[in-house]
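Chemist: starting from these lines, generate the structure:
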Amino acid sequence: MKLATYQNGRRDGQLMLVSRDLANAVAVPDIAHTLQQLLDDWHELSPRLEQKYQALNAGTLDGVVAFDETLCLSPLPRAYQWADGSAYVNHVELVRKARGADMPESFWTDPLVYQGGSDSFIAPRASIPLASEDWGIDFESEIAVITDDVPMGISADKAAGHIKLLMLVNDVSLRNLIPAELAKGFGFFQSKPSSSFSPVAVTPDELAGNWQDTRVHLPLVTHLNDGLFGKPNAGVDMTFNFAQLVAHVAKTRPLGSGAIIGSGTISNYDRSAGSSCLAEKRMLEVIADGKPSTPFMGFGDRVRIEMFDDAGHSIFGAIDQQVVEYKG
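Modeler: The predicted model follows:
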């Protein structure tokens, strides 16, 4: 199934069922008004929704409208939990190498995760408002999963069954604020403003054979100001899969339905695939030339993040956002 949330004047929006080709959509208030409501009762409601999804794709459903990505909020406009990992450890290794720091061996066996702000996600086609270009504005192209209720202490094998939906992420980062925050030894906060998610969230079966070992084996394509920035394969070099990330987050606490767990920046050892954030490209420049030459984003810059199936069709729709000056 493919699901979206339309703006309707309410904070949590209107749940929409979206056709596989992203051409059509229909509201399903007889089943659930919001995505969170659906997730809270997934076991009972999702089979009924699946029947409507088949009818939508067959063209036999009433009340259908043309799907419009510009009307979408993030699939969960706000969430009870947003925890972002750093599953591509080669990316972490690269960043540390550029500043001459060794990487602890534990990074290869124990996932890195931070808890992000989840009360105000940005819509996938909305501008990213920030007050200063001096903050080092960066995008991070990622994938995230949404779970149902996950018991505390669950194993990775069992955690896989709790992954209900996938979506794309722009985890906006303010690179010049990060060092001072991390130096305090208490993690990110001001350096991680509101994130954005793709217009559409999909069930794993929509990825067919490209969903294996709870990894997405497809390139994630990022454009910066209409130029191709990177298309690394999300299934390659992912040290920790999503089941392992979910189990890690749930080690000492249960997860409520609607918990979002991110992969971290997609990164491949094959640098010809490009990068999924400016920081990585700048680190490669430091290693090669002794200094970075690629600037961070400025007001007016635009980023587009999208993933395509084997036939070249967009799976999740596109995150397409411009950075603008926030004046209060």
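Chemist: please make it C-alpha for all contacts and neighbour counts, starting now.
Modeler: OK.
Chemist: give the other helices and strands that the helix or strand Ser46 falls within contacts.
Modeler: Using DSSP states H and E, the element containing Ser46 is helix 42-58. Other elements packing on helix 42-58 under the criterion 3 or more CA pairs under 8 Å, 6 or more residues apart in numbering; DSSP states H and E are strand 14-18.
Chemist: one more, please, to line up against the first structure:
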Amino acid sequence: MKLATYNNGRRDGVLMLVSRDLKKAVAVPAIANTMQQLMDSWDLLVPQLQELYEALNQGILPNTVDFEEDKCHSPLPRAYQWADGSAYVNHVELVRKARGAEMPESFWTDPLVYQGGSDSFIPPRADIPLASDEWGIDFESEIAVITDDVPMGVSAENAHKHIKLLMLVNDVSLRNLIPGELAKGFGFFQSKPSSSFSPVAVTPDELGDVWRDCKIHLPLVTHLNDELFGQPNAGVDMTFNFSDLVSHVAKTRPIGAGAIIGSGTISNYDRSAGSSCLAEKRMLEVIADGKPATRFMGFGDRVRVEMFDKENHSIFGSIDQQVVRYEP
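Modeler: Take a look at the predicted model:
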């Protein structure tokens, strides 16, 4: 299934069932008004939704409307949990190498995860408002999963059963604020403003054989100011798959339905596919030339993140955003 949340002026929006080709949509108030309501009762409600989804794709469902990505909020406009990992360890290794730091061996066996703010996600087609373009504004193109209730201590072998939906992410980072925050020894906060997610979230079965080993084996395509920036394959060089990440997050506490867990920046050892964030490209320039040549984003810059199936059809819709000056 494919699902979205339309922004109807209310905090949690309205749940929409979306056709496979992203052309038609329908509200399903008789089943669930919001995405969180659906996540809270997933096993009970999904069979009913599946019947409607089949009818929607056959073109026989009444009361449908043309699907409009510009009307979408994030699939979950707010969430009880947003934990972002760094599953592509070669990306971490590269960043540390550029500043002459050795990477601990534990990074290859124990995932890195930070807890992000989940109360104010930015819609996928809305501007990214920031007060200063001297903060080192960067995008991070990622994938995330949404879970049902995850019991504490779930094993990596069983955690995949709790993955119900997948979506794309732009995890905005303020690179010039990060060093000062990390130096305090207490993690990110100001350097990680509101994130954004794709217009559409999809169930794993929609992906067919490209969803295997709890990874999506497709390129994640990022454009910066309408120029291709990178298209690394999300299924390649992913040290920790999504089942590993879910298990890690639930090691010492249960995770509530509707929790979002991210992959971190998609990155391949094969650099010909480009990068999924500006920081990685800058680090490659430092390693090659001793200094970065690529600037961070400024006001007016636009980023677009999208993933296509084997027939070149958009799967999740696109995150398409411009950085603007925040005016209180």
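Chemist: TM-score of the superposed pair?
Modeler: The TM-score (TM-score structural alignment, normalised by the length of the first structure) is 1.00; 328 aligned residues with a CA RMSD of 0.3 Å.
Chemist: Asp62 of the first structure - how many residues pack around it?
Modeler: By the criterion of other CA atoms under 10 Å, Asp62 of the first structure has 9 neighbours.
Chemist: show me where the second structure has its helices.
Modeler: Using DSSP state H, the helices found in the second structure span residues 35-40, 42-58, 89-98, 178-183, 242-249, 278-289.
Chemist: hang on, the earlier thing: buried stuff in the helix holding Ser46 of the first structure?
Modeler: Trp42, Ser46, Leu49, Lys52, Tyr53, Leu56, Asn57 (16 or more other CA atoms under 10 Å).
Chemist: thinking again about what came up before, deepest of the helices of the second structure, which one?
Modeler: helix 242-249 (a mean of 24; mean count of other CA atoms under 10 Å).
Chemist: now it on the first structure. Mean distance?
Modeler: The superposed helix 242-249 of the second structure is, by mean CA distance after the TM-score superposition for the first structure, a mean 0.2 Å from where its aligned residues fall in the first structure.
Chemist: mean deviation of the helix holding Ser46 of the first structure from the second structure?
Modeler: Mean for helix 42-58 of the first structure is 0.3 Å (mean CA distance after the TM-score superposition for the first structure).
Chemist: could you tell me where that helix falls in the second structure?
Modeler: Under TM-score structural alignment, helix 42-58 of the first structure corresponds to residues 42-58 of the second structure.
Chemist: now do the matching stretch: distance to the chain's middle.
Modeler: Distance of stretch 42-58 of the second structure from its chain centroid, counting by CA atoms, centre = their mean, to the nearest Å, is 24 Å.
Chemist: next one: stretch 312-328 of the first structure
Modeler: Distance, centroid of stretch 312-328 of the first structure to centroid of chain: 12 Å (CA atoms, centre = their mean).
Chemist: list of residues touching it?
Modeler: Stretch 312-328 of the first structure has contacts (CA atoms under 8 Å, 6 or more residues apart in numbering) with 20-22, 69, 124-132, 167-170, 196-202, 297-309.
Chemist: quick one: contacts for the most centrally placed residue in the first structure?
Modeler: When CA atoms, centre = their mean is applied to the first structure, the residue found nearest the centroid is Val169 (2.3 Å). Val169 of the first structure sits next to Glu140, Ser141, Glu142, Ile143, Ala144, Ser195, Ser196, Phe197, Ser198, Gly262, Ile319 when contact means CA under 8 Å, 6+ apart.
Chemist: quick one: which two of the residues you listed are the most distant?
Modeler: Greatest spacing in the contacts of Val169 of the first structure, by CA to CA: Gly262 and Ile319 (15.6 Å).
Chemist: strands of the stretch 151-300 of the first structure, start to end?
Modeler: Taking DSSP state E, counting those that start in this stretch, the strands of the stretch 151-300 of the first structure run over residues 163-170, 173-174, 196-197, 201-202, 211-212, 215-216, 220-224, 227-230, 260-262.
Chemist: what helices or strands is the third one leaning on?
Modeler: Packing contacts for strand 196-197 of the first structure, counted by 3+ CA pairs under 8 Å, 6+ apart, involve strand 163-170.
Chemist: now the strand it packs on on the second structure. Mean distance?
Modeler: Strand 163-170 of the first structure sits 0.1 Å off on average (mean CA distance after the TM-score superposition for the first structure).
Chemist: as a check, name the ranges of all strands in the stretch 1-150 of the first structure.
Modeler: Under DSSP E, counting those that start in this stretch, the stretch 1-150 of the first structure gives strands at 2-6, 14-18, 24-27, 65-66, 72-73, 82-85, 113-115, 128-130, 137-138, 141-147.
Chemist: identify whichever of the ones you listed lies nearest to Thr222 of the first structure.
Modeler: strand 141-147 (7.1 Å).
Chemist: correct me, but Asp148 of the first structure touches Pro254?
Modeler: No: counting by CA atoms under 8 Å, Pro254 is not a contact partner of Asp148 of the first structure; they are 10.6 Å apart.
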